[in-house]
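**Student:** Just the structure for this:
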Amino acid sequence: MMMNKQKRTSLLFVLLAAIVTITGCSTGGSDNQEAGTAGQGGAATYNFRLAEAHPADYPTTKGDMKFAELVKEKSGGRITIDVFPSAQLGEEKSAIEQVQLGAIEFTRVSTGPMAEFNKDFGVFSLPYIFNDDDHVWRFLQSETGTKLLDSLETSGLKGLTYYSSGSRSFYSTKPVAKLEDLKGMKIRVIENKLNIEIMDALGANATPMAYGEVYSALQTGIIDAAENNYPSYYSSKHFEIAQNYILDGHQRVPEVLLVSKQVWDTLSPEDKAILKEAAVESTEYQREEWAKYEKESEEKVRAGGAVITEVSDADAWKNAVKPVIEKYRTEYGEVLNAIEQAKTE
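**Tutor:** Got it, this is the predicted structure:
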């Protein structure tokens, strides 16, 4: 069976990245770390790369850059991290694969596609499990949220911290005012099984697709709709084509900052502490930037002609997807209980 173009491209990224690692390219890869030159007090120096799918002015990218700034400061300049925005090193799934290989050292990705690499992360794709952003962060900073981040080590990844991503809602080229309006719509979703099941429960037709392909797909009618948060809706310019945005808030899918487990295991305890401390400190900055950009994005899409609709009957939406949640309750029971508990803490 022939691979489609997207899969060939993704595989090519991974193979090329692996070659870079094996040959010990001076800008990254595990060979470069082992051969790091001596810095202050004889400690090794490193120049790492961080893959980011969003543009340079996006809140997650700003979080990445704050992380890099803090690492350089805390290491006295021994450790530098170059951030590559706008998917220069590949879309999120490809970036995760390269980080697993150690060909790229760091990446920031949505927890949505992470379910393909660590099934526990599928819980974040379940619909309507969080009430608001404060609820999300009470869970992420709980013992269970920390354990979930640490569980990534079994997947060849090391989770350093979470970042904010707001709530995801639907936007369409056609008017959407109620749940029934989604029936039969072709809606782009993140490439994981759970998102497809959610669309089925809502009566829509899921179309898994890389984020970078959504604009042209909306423009040409390959899809009728997509779903994302305010900042992505604005920065991607999807609001120019799909001007109907309904605030159902079906998912609150956090972001995660990752380092390759291969790379992590080569570092000294002191350097590991620097990276972890810098990542955690960058989180508060990223959350502040997110809140500001979210508000600005809403104002700009409204000014650009987008029609924003509030959901009048949230229970109808929640009831429609209950079978999906129940299907996964056994698998994610412990985490769902912790999320429920975080509502009242």
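
**Student:** use CA for all of it now, contacts and neighbours both
**Tutor:** OK.

**Student:** Please tell me I have it right and Lys72 contacts Asp82.
**Tutor:** No. Checked against C-alpha atoms under 8 Å, the pair Lys72 and Asp82 is beyond contact range at 10.6 Å.

**Student:** Confirm Asp57 sits in a helix?
**Tutor:** No. Per DSSP: H, G, I helix; E, B strand; the rest coil, Asp57 lies outside any helix segment and is coil.

**Student:** contacting residues for it?
**Tutor:** If a contact means C-alpha atoms under 8 Å, 6 or more residues apart in numbering, then Asp57 has no contacts.

**Student:** can you give me the strands in the stretch 101-250 of the chain?
**Tutor:** 106-110, 157-163, 168-172, 186-189, 205-208, 225-228, 244-251 (DSSP state E, counting those that start in this stretch).

**Student:** Nearest approach to Ser125 belongs to which of these?
**Tutor:** Proximity of the strands of the stretch 101-250 of the chain to Ser125 was assessed by C-alpha to C-alpha; the nearest stretch is strand 244-251, lying at 6.4 Å.

**Student:** could you say what helices and strands the closest one packs with?
**Tutor:** Applying 3 or more C-alpha pairs under 8 Å, 6 or more residues apart in numbering; DSSP states H and E, one finds that strand 244-251 makes contact with strand 168-172, strand 307-310.

**Student:** compare with the first, here's sequence two:
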Amino acid sequence: MKNSRRLFVLLLAAAVLMAFFSVPAAAEPEYKWRLAQVHPVGSDYDTRAKEFARKVSERTNGRIHIDVFSGGVLGDWTETFEMLMRGSLEMNMAQANANFDPKLNLAYYFPYLVKDIEEAKKVYGKDGWAYKIVQDLWAAHNIKALAVIPLGMAGVSLKSKPASYADPEVHNNMKVRVMPIKPCEMTYEAMGYIATPIPYAETYSAIQTGIADGQMGGPPFQAWQFKDVNKVWIQYNDFFEPWWIAINLDLWNKLSEADQEILQTAALEESAIQWERAAAEDEKYRQKLKDEYGWEIVILSPEELDRIASHVRKAVWPKLEPLLGKELMDRIYQESGIPRP
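**Tutor:** Model (predicted):
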């Protein structure tokens, strides 16, 4: 009896050991990459980047391991674009740097190409006409753009509301920090402001010291960074801010088709999640500014928005042709349905 019990225990132990060793262990990473993005830890964009990395690791059984570096610790978006282009960084989640190619303004700042998030999804989503064009523009700089992570619709934060905020043909004396790229400067001049190009890192102190009365360059999420020095948000929708999950093209070309499919699918999944959240994120930060800091929130009526968009398109788009080239501008006019002035 004792021998039978001992035999049973030995057989059970052998079965457990066989089951344990038959489970395939996760592979050692074949690739260890870094993905840089500038938004704070805990933000939606930090979450999207980390979920993308998690899915890629899970679906490759650990062969591709991606460490996410948030908060700009590897450099700002202009620096990481160059690093990605040269291959000293494997991946990032950022916008295009038009300093390398003015045509890349289509991938970042192009005023009133769209007027709301629904239009933006049709144009910049995976089936949109701008999606493939932008991918080709990035590829010319050795970058494979995988999918858009939408940040939302832009506007301006100011110390006070100008009386002529809805009339672009009336000039006011308010100095607005604009991103140091020409289309931004042209747009806010056309909207009646004194456009003052200032790097983002210097913007807070510029508003504090009176060099600028406010800032543009992003959706209400960005205005939140200036909650203590501004008091008004105007939802101009002057541009949709598209950030992209991207990978160095040389690295992409070395991957198997199966691994490329895993990366592309994971990027599009995170893109789809953020498209559904983008409008709600804009509203969340408008409400936070209003409820927690007493900001005045100005939402343009459809008529006001149409008037400003039409004015900017007529005043600014022709000036973009020397930057983007006639061929690309012809495509933009054709695809957007906006007639040439």
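
**Student:** Kindly provide the TM-score of these chains.
**Tutor:** Here the TM-score for the pair of chains, by TM-score structural alignment, normalised by the length of the second structure, is 0.79; 299 aligned residues with a C-alpha RMSD of 2.5 Å.

**Student:** Of the helices and strands packed on strand 244-251 of the first structure, flag the one that's most buried.
**Tutor:** Mean neighbours per residue, mean count of other C-alpha atoms under 10 Å, is largest over these for strand 168-172, with a mean of 23.

**Student:** sec struct for the spatially most central residue of the second structure, please.
**Tutor:** Nearest to the geometric centre of the second structure sits Trp243, at 2.0 Å (C-alpha atoms, centre = their mean). At Trp243 of the second structure, secondary structure determined by three-state DSSP is strand.

**Student:** So what does it match up with in the first structure?
**Tutor:** For Trp243 of the second structure, the aligned position in the first structure is occupied by Glu255, per TM-score structural alignment.

**Student:** ok, so what distance separates that match from Met114 of the first structure?
**Tutor:** Note on Glu255 of the first structure: its distance to Met114 of the first structure, by C-alpha to C-alpha, to the nearest Å, is 10 Å.

**Student:** same thing with Gly77 of the first structure?
**Tutor:** Applying C-alpha to C-alpha to Gly77 of the first structure and Met114 of the first structure gives a distance of 32 Å.

**Student:** More neighbours: those two, which one.
**Tutor:** Neighbours per residue (other C-alpha atoms under 10 Å) separate Gly77 of the first structure from Met114, with Met114 holding more: 23 against 15.

**Student:** so can I have JSON lines of the helices and strands packed on strand 244-251 of the first structure showing distance to Leu140 of the first structure?
**Tutor:** Rendered in JSON lines, the data for those read as follows (distance: least, C-alpha to C-alpha, whole Å):
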{"stretch": "strand 168-172", "distance to Leu140 of the first structure": "18"}
{"stretch": "strand 307-310", "distance to Leu140 of the first structure": "27"}
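
**Student:** Which one, of those, ends up nearest to Leu194 of the first structure?
**Tutor:** strand 168-172 (14.8 Å).

**Student:** Now that closest one on the second structure. Mean distance?
**Tutor:** By mean C-alpha distance after the TM-score superposition for the first structure, the fitted strand 168-172 of the first structure averages 0.8 Å away from its aligned residues in the second structure.

**Student:** tally of neighbours for Glu119 of the second structure?
**Tutor:** Per other C-alpha under 10 Å, the neighbour tally for Glu119 of the second structure reads 14.

**Student:** ok, now Arg252 of the first structure?
**Tutor:** 27.

**Student:** wouldn't it be in contact with Phe130 here?
**Tutor:** Yes. Counting by C-alpha under 8 Å, Phe130 is a contact partner of Arg252 of the first structure at 6.8 Å.

**Student:** Could you work out the end-to-end span of stretch 101-109 of the first structure for me?
**Tutor:** Terminal residues of stretch 101-109 of the first structure lie 16 Å apart, using C-alpha to C-alpha.

**Student:** Kindly reformat the strands of the stretch 101-250 of the first structure as JSON lines containing distance to Leu11 of the first structure.
**Tutor:** Output for the strands of the stretch 101-250 of the first structure, formatted as JSON lines (distance: least, C-alpha to C-alpha, whole Å):
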{"stretch": "strand 106-110", "distance to Leu11 of the first structure": "18"}
{"stretch": "strand 157-163", "distance to Leu11 of the first structure": "19"}
{"stretch": "strand 168-172", "distance to Leu11 of the first structure": "29"}
{"stretch": "strand 186-189", "distance to Leu11 of the first structure": "21"}
{"stretch": "strand 205-208", "distance to Leu11 of the first structure": "18"}
{"stretch": "strand 225-228", "distance to Leu11 of the first structure": "26"}
{"stretch": "strand 244-251", "distance to Leu11 of the first structure": "30"}
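
**Student:** Ok, which of those strands comes nearest Ile325 of the first structure?
**Tutor:** So among these, strand 244-251 is nearest, using C-alpha to C-alpha, at 12.3 Å.

**Student:** Pull out the buried residues from that closest one.
**Tutor:** If you call a residue buried by 16 or more other C-alpha atoms under 10 Å, then strand 244-251 of the first structure has these buried ones: Asn244, Tyr245, Ile246, Leu247, Asp248, Gly249, His250, Gln251.

**Student:** what does that strand contact?
**Tutor:** Applying C-alpha under 8 Å, 6+ apart, the contact partners of strand 244-251 of the first structure are 124-130, 167-177, 306-311, 314, 317.
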